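Trainee: predicted structure and sequence below. I'll ask about it afterward.
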Amino acid sequence: MKLDETVKHYLRSLVTRRLSPHTQLAYSYALNLLMRLLADICGVTDLERITVLHLRECVQYLLTESVEVQKSRRPPENGSTLSAGSVCDYIRRWKTFFTWCQREELIEKNPGTRLEYPKVDERIIDAFSVKQIEQMLSIFDLSTNEGFRDYVILLLMLDTGLRRSEVATIRVEDVHDTYVTVFGKGRQERQVGIHPEISNLLWKYIHKYRRPARADEPILFLSLGRGRVGLPFGRGGMGGLMSYLKSKTGIDDVRLSAHTFRHTFACMYLDAGGDVFSLSREMGHKDIKTTERYLRSFTSKNARLQHDSHSPINSIKLRSHKKPKK
C-alpha cells in the first residue's frame, strides 16, 4: 500500500473527527515531511516496508541536518538543526499516524511503538514582570475601538491564561458574569473564572466597541484591519498584536508571545497562593504533570529572587577590601 495514499486517507479522517484546522495543518506537514525523508533517505514509499530503523534514520537526520520548516514556525537560525523539542513534536504525530494504521488493520506491526524521543533540555521559561505588563498596557489608546479591544485581550489573557487559539475563537455567548466558557484542545469544554474588573471590561467591549460585519457574527473579538473590518480577529490577528507590542515596548529580555502571558498567569496564580490542581483545571491541562512544569520554573525563579536574604554569606564577616596603609 502506497504511503502517500494512506496519509491522504488519514488526513481526511482528521476532518471528520472535527480536529481544528491548525491541528490538521500540523499533522499534514509532519506526515509530508516523513514521506519526503523516507523516500530520500531510506528509499521507502510503501507503508508495509517501514520499520523502526527507517524512522530512527529520519529522526537522526532531523537532529543533525538543517531542514526546511513550515512558514508558521520559526526557522532554525543560520542553517542550524531543529531543536529536540520540535523533533519530538514530529515524532508524536508520526506515532499517532502509525497507531491509526494498525487500528485500521493496514499494518500488522506498528513501527512507531519502539521509536524513542530525543532527550529535551528543560529550560526555565521567563514570565513578564509587573513593570513590563504595565508598560504594555500603557501603549493602548482606550478611546479607540482597536486600542480598547487590544487592552481587553491582554488583560483577559493575563487573568485566565487562555491559549492564543482559545482567545481567538471565544464567542459572545461564552462570556458570563463570573466566567468564560472555552473550547480547548481536543474540543474539551471548560469554564474559566474571570475577575470582576475583566467582566466589566468585556461587557463594555461587547456593547460599545464591538462592531460585527454581520448581525449573527458569534466570535467575540473582531478585526479592524483593512478588508477584514468586523470579521473574526483570528490567530493571525493575535500574532500581529504580539508583534505590535514588541515594536512599541522594545521588550527583548522575555519572549513576547501569547504563551508567555499564559505562563505569567500560571506563575502569578501560584505566587498568590493558588494550588496546582486548580491551576491545572483552569489552564485546561489533561495531565497535572504538564502544570507542574510551570511550578518547577516558578519555584526555581523564586528561590533565586530570595537568594540574597537567605544566603550563608549574611552570617560571615568578610575581610575588608581596603588597601593596607603604608
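Mentor: Right, received. Where do you want to start?
Trainee: from now on I want contacts and neighbour counts done on CA atoms only, so please keep to that.
Mentor: Will do.
Trainee: for S297, which non-adjacent residue is spatially closest?
Mentor: Leaving aside its chain neighbours, S297 sits nearest to I124 (5.2 Å; criterion: CA to CA, 6 or more residues apart in numbering).
Trainee: can you confirm the one you found is in a helix?
Mentor: No - per DSSP: H, G, I helix; E, B strand; the rest coil, I124 lies outside any helix segment and is coil.
Trainee: what comes up buried for the helix or strand hosting L62?
Mentor: L62 belongs to helix 52-64 when assigned by DSSP states H and E. Buried residues in helix 52-64, counted by 16 or more other CA atoms under 10 Å: H54, L55, R56, C58, V59, Y61, L62, L63.
Trainee: circling back: state the distance from the residue nearest to S297 to S280.
Mentor: 19 Å (CA to CA, to the nearest Å).
Trainee: the two: which is more packed in?
Mentor: Using other CA atoms under 10 Å as the criterion, I124 and S280 rank with S280 on top: 18 against 13.
Trainee: one more structure, for comparison:
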Amino acid sequence: MKWNNYIKDYQSYLRIERGLSKNTIENYSFDIERLCLFLENNQIDVSPVKIKDETVQQFIYSVSKEVNARSQARIISGLKSFFNYLVFEDYRNDNPLELIETPKTGRKLPDTLSVEEIDALIAAIDLSSNEGERNRAIIETLYGCGLRVSELVALRISDLFFEEGFVKITGKGNKERFVPVGKFAQRYIEIYQTEIRTKLNIKKGCEDTVFLNRRGGQLTRAMIFTIIKDLAVKIELKKKISPHTLRHSFATHLLENGADLRSIQLMLGHESITTTEIYVHLDRSFLKEVMHSYHPRK
C-alpha cells in the first residue's frame, strides 16, 4: 500500500496551503494512521485511492466500540478531510465517507472560573522566585487577553504595543489579530521583562520571545498546563482546569458584563460566530436580565 506518500502530500497541503499548526496536522494524521492499522490488522491490502465505502464503514463501526461519540466524530471529520483532499487532487472521484453520518455529540461546555477563583490562583503564586513573577504575568495574559496557549508561548516582544494598548497575536492559520491588553497584564509583563527576563542567559533564537524558561529557552505548552494545574491543586480547586479555561473565562466574563458576541469573536480570533457561541455559555438568570434590560416589551 502506498498510504505514506499520500499522507505526506496531505500533510504538506495542510501545512503550506491551509497554514495549520503542527499539533493539528498530527491529529489529522493520527486518524489516517488508525485506519491504516485497521487495514493491516484485517489483512486488507488497498490504497487510499481504491478503498471502498464498505471498508471505511467497517472501520468506523470498529472504532465506535472503542471511543465515545465525540472522538468518533473527530475521526470521521479527519478522514473526510483527507479523502476530500484526494478528490481535490483528482486521485479519487468520490469521498468514501460522504454518506457516513457524524454522531451527535451535543455541546460540551468547559468549566469557567469566577473572578474570585482567578484571583485565588494568582494569589497562590510564590512571587519570591523568578518563575513566580513570570507565572503571574502568564496567568494575567491568558485571562486578560483570552489567548490560546499556543499563542501565548509564541508571543514576541515586538508584538507588544503597550502605548496603543494592544498585543498582536498570530493565531490559527497564521492569521494575525490585535487584542486589547488590560492594565494588569501589561503591568506584570513589564515587571517580568525588566526585573527577571533581563537576568536570563537567553538562547539564540529566543531574543524576541516574551516568556522564557529558567534556561532562557522558549516555554512549551506542557509547561503552561503544569503551572496552572499546580496552582489549582494549591488552592484546592475542585474544577478540572487548563490554560483554555482562562480563555473561556475571559469570553464569559466579557459577555456577562455586556460585551457583544461579534467583539468577543474578533478578540478570540474565531472565523465563525457559532464557534464563539459554543465557548460562551450563559446562565438563565443572565439571559433574563438581558431580556428585561433591552427588549421593548420586557
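Mentor: That came through, no problem. Just so it is clear, the model here is predicted, and its values are computed rather than measured.
Trainee: so the aligned partner of N93 of structure 2 in structure 1, which state does it fall into?
Mentor: For N93 of structure 2, the aligned residue in structure 1 is E108 (criterion: TM-score structural alignment). Three-state assignment for E108 of structure 1 (three-state DSSP): coil.
Trainee: how about the one 5 residues further on?
Mentor: With three-state DSSP as the basis, T113 of structure 1 sits in coil.
Trainee: my read is that it contacts K95, right?
Mentor: Yes - look at T113 of structure 1 against K95 with CA atoms under 8 Å: they come within range, at 7.1 Å.
Trainee: ok, those two, which is more surrounded?
Mentor: K95 (17 against 12).
Trainee: which strand or helix spans the counterpart of the more buried one in structure 2?
Mentor: Aligned by TM-score structural alignment, K95 of structure 1 pairs with K80 of structure 2. Assigned by DSSP H and E, K80 of structure 2 falls within helix 69-88.
Trainee: where exactly do the strands run in the stretch 101-250 of structure 2?
Mentor: With DSSP state E, counting those that start in this stretch, the ranges of strands along the stretch 101-250 of structure 2 come out as 160-161, 166-170, 176-180.
Trainee: picking up where we left off before, mean per-residue distance, the helix holding K80 of structure 2 versus structure 1.
Mentor: Mean deviation of helix 69-88 of structure 2 relative to structure 1 after superposition (mean CA distance after the TM-score superposition for structure 1): 1.5 Å.
Trainee: one more: stretch 133-143 of structure 2?
Mentor: Averaged out, stretch 133-143 of structure 2 is 0.8 Å away (mean CA distance after the TM-score superposition for structure 1).
Trainee: equivalent range in structure 1 for that stretch?
Mentor: Using TM-score structural alignment, stretch 133-143 of structure 2 pairs with 148-158 in structure 1.
Trainee: residues making contact with the matching stretch?
Mentor: With CA atoms under 8 Å, 6 or more residues apart in numbering as the contact definition, stretch 148-158 of structure 1 has outside contacts at 137, 140-142, 162-163, 167, 194, 198, 201-202, 205, 209, 221, 241, 258, 261-262, 264-265.
Trainee: same deal with stretch 8-22 of structure 2?
Mentor: When contacts are defined by CA under 8 Å, 6+ apart, stretch 8-22 of structure 2 is touched by residues I25, S29, F82, Y85, K172, G173, N174.
Trainee: in contact with the aligned partner of I139 of structure 1 in structure 2, which residues are there?
Mentor: Residue pairing (TM-score structural alignment): I139 of structure 1 is matched to A124 of structure 2. Going by CA under 8 Å, 6+ apart, A124 of structure 2 touches L231, K234, I235.
Trainee: out of those residues, which is most surrounded?
Mentor: In terms of neighbour count, L231 stands highest of the contacts of A124 of structure 2 at 18 neighbours, by other CA under 10 Å.
Trainee: residue in structure 1 paired with K108 of structure 2?
Mentor: K108 of structure 2 maps onto R123 in structure 1, by TM-score structural alignment.
Trainee: relative to P21 of structure 1, how far out is its match?
Mentor: 29 Å.
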